[in-house]
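Trainee: only geometry, no sequence info:
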């Protein structure tokens, strides 16, 4: 099994518990597998995300929803949706390539 993402709640060594619990806003399907009328927006991965990256920031539906959905107090990440030390959007400092990683999608 692959290691859970660094941002995962780390509650289990079996994988990201939060991502397994996350549901789409209608509650019928797992997050990112929505098939209702909101599917287009529910399955979109762009923008700031909750810590397991399954739901938009501020719209967490897993057991961490109480802490994940709180308003930011103190320093915020560049998008302003999460704390500075837990940014999950495209503006995150760590969102680029890892050292030694090659981006094969680069267009000349």
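Mentor: Cool, the structure landed. The model shown is predicted, which means the values in this text are computed figures rather than measured ones. Numbering: from 1, shown residues only.

Trainee: hey, let's count contacts and neighbours off CA atoms from now on
Mentor: Will do.

Trainee: what about residue 78, neighbour count?
Mentor: Neighbour count of residue 78, defined by other Cα atoms under 10 Å: 16.

Trainee: put this beside the first:
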């Protein structure tokens, strides 16, 4: 049986079955593929928490693939985390709230 790789829901799907932008994504130093960084920033680069870009390999608004120009613009109408388009949230409720927000859920 051939293993299958999950393609992110928001992937560009330029290459059909695979996520081309995920294959293009690099760590911020540019040496290695995203999530495979070996430079001094590897402890932060090799983990994700909260919203991600469409391919799921980089933090939202910090995309490094060929879609970076589009991905790194803050959308006009955002999801709850404020980093992704309203109908394409990738934070799954894990993104921390802004320092300028008041949490009324625990009061």
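Mentor: Perfect, I can see it now. The structure presented is a predicted model; accordingly, all values stated were derived computationally and were not measured.

Trainee: TM-score for the pair, please.
Mentor: Remark: TM-score between the superposed chains equals 0.79 [TM-score structural alignment, normalised by the length of the second structure]; 91 aligned residues with a Cα RMSD of 1.5 Å.

Trainee: which residues of the second structure fall in helices?
Mentor: Using DSSP state H, the helices found in the second structure span residues 20-24, 42-45, 68-71.

Trainee: quick one: those as TSV, columns for mean neighbour count too.
Mentor: Formatted as TSV, the helices of the second structure follow (neighbours: other Cα atoms under 10 Å):
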stretch	mean neighbour count
helix 20-24	19
helix 42-45	14
helix 68-71	15
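
Trainee: could you find the closest non-adjacent residue to residue 11 of the first structure?
Mentor: The spatially closest residue to residue 11 of the first structure, leaving aside those adjacent along the chain, is residue 17, at 6.5 Å (Cα to Cα, 6 or more residues apart in numbering).

Trainee: distance of the counterpart of that neighbour in the second structure relative to residue 65 of the second structure?
Mentor: Taking TM-score structural alignment for the superposition, residue 17 of the first structure sits opposite residue 20 in the second structure. According to Cα to Cα, to the nearest Å, residue 20 of the second structure stands 9 Å off from residue 65 of the second structure.

Trainee: give me the common contacts of those two.
Mentor: Between them, residue 20 of the second structure and residue 65 share no contacting residue under Cα atoms under 8 Å, 6 or more residues apart in numbering.

Trainee: for the residue most central in space within the first structure, what are its contacts?
Mentor: Closest to where the C-alpha atoms of the first structure average out (Cα atoms, centre = their mean) is residue 53, at 1.5 Å. Residues near residue 53 of the first structure by Cα under 8 Å, 6+ apart: 19, 45, 88.
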